[in-house]
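Colleague: Generate coordinates for the sequence data below:
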Amino acid sequence: PHHTISDIALIGGGQWPRPGEISLSHHGVLFLDEVLEFKRNVLEALREPLEEGKITISRASMTTTYPAKFTLVASCNPCPCGFLGDTKKACTCSTSQIIRYRSRLSGPFLDRMDLQVEIPRLDFSDLSSNTVEENSETVRKRVEQTRLLQQERYQKEGIHLNGEMKVRHMKKYCICSREAHDLLEKSIETLALSARAYHRILKVARTIADLDHSEKIDVEHVAEAIQYRTLDRKYLEF
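Modeller: Next up, the predicted model:
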């Protein structure tokens, strides 16, 4: 959807409730390009469906619940001018402009974003390289094998994948080594992350360990999961 979309069009509703874009994306991908250009109330309305996988719309005469279990993918520039951290061109934004720009994403919304990745500028040598990278088919097979592993693990739990784990599941299946536990504790305290962010990191670390064919979550798995909290770390710089 375009960044001018209303919260009703995105979430659903109206005098006679109709499903919005998030329900139309059920079991699919919802892509928000230039997410920081969306109105804050529109983004905040995504918090419930991101957590619950459904959205409930209440009106005076009726209450309707629509499915909304989707994968949210969003992109944005690091600052209004787009060059913060660029190695070739200097940023022209003031600190206050950057803070105001980033404040459109609230802490609770960021907590629900499992992977936050910064993509730097590509050099010409990278763009013109003939190096053959890992193809999509190889990646797909690895992902399918990992999904099958998780489905077998949770077949008696009423869930299918790591992302569906509740706290009781994490206590049982997210066993960390001592080094991993210490790193996680230090990172949570340093970044002042919430309980929700802590659980999200654990789920990502569990998935990384699965891809690595490791039964226990080791320090390298936790370290990689924490690296995917780019925006949490960036907020500490201002």
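Colleague: From here on, just use CA atoms for contacts and neighbour counts.
Modeller: Fine.
Colleague: List the contacts of the spatially closest residue to S177 that is not a sequence neighbour.
Modeller: With C-alpha to C-alpha, 6 or more residues apart in numbering as the criterion, S177 has its nearest non-adjacent residue at 5.4 Å, and that residue is D218. Each residue near D218 by C-alpha atoms under 8 Å, 6 or more residues apart in numbering is listed here: 176-177, 179-180, 209.
Colleague: mind running it again at 7 Å?
Modeller: With contacts defined as C-alpha atoms under 7 Å, 6 or more residues apart in numbering, D218 is in contact with 176-177, 180.
Colleague: ok so I226 is a strand residue?
Modeller: No: looking at I226 with DSSP: H, G, I helix; E, B strand; the rest coil, it is helix, so not inside a strand.
Colleague: and the spatially closest residue to it that is not a sequence neighbour, how many residues sit next to it?
Modeller: Residue nearest to I226 in three dimensions, not counting chain neighbours: I201, with 6.5 Å by C-alpha to C-alpha, 6+ apart. For I201, the neighbour count with other C-alpha atoms under 10 Å is 26.
Colleague: compare with the first, here's sequence two:
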Amino acid sequence: YRSHFPCRVTLVAATNPCPCGWHGDPERLCSCSESIRKRYWAKLSGPLLDRLDLQVVMRRPNSDELAAPYRRSHQEPEGESTSKVAMRVKQARQRMAERNPAGCSNGELASARLSEVIKLSDAALALWEGALNQRQLSARAGERLLRVAQTICDLDGKEQIGPSAIAEALTFRSFDQLTS
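Modeller: The predicted structure follows:
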């Protein structure tokens, strides 16, 4: 596809948790049965989900959360500032460009080169292998998990993938349990 697109194509997808849209909501009741929810999620094939690097469940914000940016308070916003995050991203991209062949991102790295480029601690390797077995992940999903873990390390300025990066990357594979 590279000959048709000068840049990497990014796929963003969204879905409801069930046909009625309320499964898991703390304030509204879902009207779907377990079998209806399973049938709904079965429509999302494993190979499609394998191609999504980050799978995150989003919950409906409550009214306080929605109104917070409009309140006239002098409180400092929580978390890192946008400029600090931008600097970390710039530094992470620099690390990728120096480490990866042809300066490609972790997501663009050829599968054959992945094992040459990333460094896993023994504990991280054991956690990754356990996740592959427990969640019955495909080879593609397992590699994507490593790519995300490497990106987490790049953002944190770490040279080696540790178990905490694997654990964090696993939190971005929310749908594995729903489809297996």
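Colleague: before we move on, back to that, what is the equivalent residue in the second structure for the residue nearest to S177 of the first structure?
Modeller: Aligned counterpart of D218 of the first structure in the second structure: G162 (TM-score structural alignment).
Colleague: One more: I188 of the first structure?
Modeller: For I188 of the first structure, the aligned position in the second structure is occupied by L132, per TM-score structural alignment.
Colleague: What mean distance separates the helix or strand where its match lies from the matching residues in the first structure?
Modeller: When elements are assigned from DSSP states H and E, L132 of the second structure belongs to helix 122-135. Between helix 122-135 of the second structure and the aligned residues of the first structure, the post-superposition mean distance stands at 0.9 Å (mean C-alpha distance after the TM-score superposition for the first structure).
Colleague: next one: that helix to chain centre, how far?
Modeller: If you compare the mean C-alpha spot of helix 122-135 of the second structure with that of the full chain, they lie 17 Å apart, counting by C-alpha atoms, centre = their mean, to the nearest Å.
Colleague: tilt between the following helix or strand past that helix and helix 122-135?
Modeller: Beyond helix 122-135 of the second structure in the direction of the C-terminus, DSSP H and E gives the next helix or strand as helix 139-156. Helix 139-156 of the second structure and helix 122-135 are oriented at 140 degrees to each other (axes from the mean of the first three to the mean of the last three C-alpha atoms, to 10 degrees).
Colleague: List the buried residues in helix 139-156 of the second structure.
Modeller: 141-155 (16 or more other C-alpha atoms under 10 Å).
Colleague: now, among the residues you listed, which is nearest to A86 of the second structure?
Modeller: Distances from those to A86 of the second structure were compared by C-alpha to C-alpha; the smallest belongs to L155, at 10.3 Å.
Colleague: ok, the closest one - contacts?
Modeller: Applying C-alpha under 7 Å, 6+ apart to L155 of the second structure gives the contacts 88-89, 92.
Colleague: In helices, which of those fall?
Modeller: The helices in this structure, assigned by DSSP state H, contain 88-89, 92 from those.
Colleague: how would you label G163 of the first structure: helix, strand or coil?
Modeller: When the structure is split into helix, strand and coil by three-state DSSP, G163 of the first structure lands in helix.
Colleague: if we can go back for a sec, which helices and strands does the helix holding L132 of the second structure pack with?
Modeller: Counting by 3 or more C-alpha pairs under 7 Å, 6 or more residues apart in numbering; DSSP states H and E, the packing neighbours recorded for helix 122-135 of the second structure are helix 163-171.
Colleague: would you list every one of the helices in the first structure?
Modeller: Per DSSP H, the first structure carries helices over the ranges 7-11, 21-24, 40-44, 47-52, 95-102, 107-111, 124-127, 136-153, 167-173, 178-191, 195-211, 219-227, 230-235.
Colleague: could you dump these to a markdown table with distance to A68 of the first structure?
Modeller: Output for the helices of the first structure, formatted as a markdown table (distance: least, C-alpha to C-alpha, whole Å):
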| stretch | distance to A68 of the first structure |
| --- | --- |
| helix 7-11 | 9 |
| helix 21-24 | 5 |
| helix 40-44 | 15 |
| helix 47-52 | 6 |
| helix 95-102 | 26 |
| helix 107-111 | 16 |
| helix 124-127 | 37 |
| helix 136-153 | 21 |
| helix 167-173 | 21 |
| helix 178-191 | 30 |
| helix 195-211 | 19 |
| helix 219-227 | 25 |
| helix 230-235 | 25 |
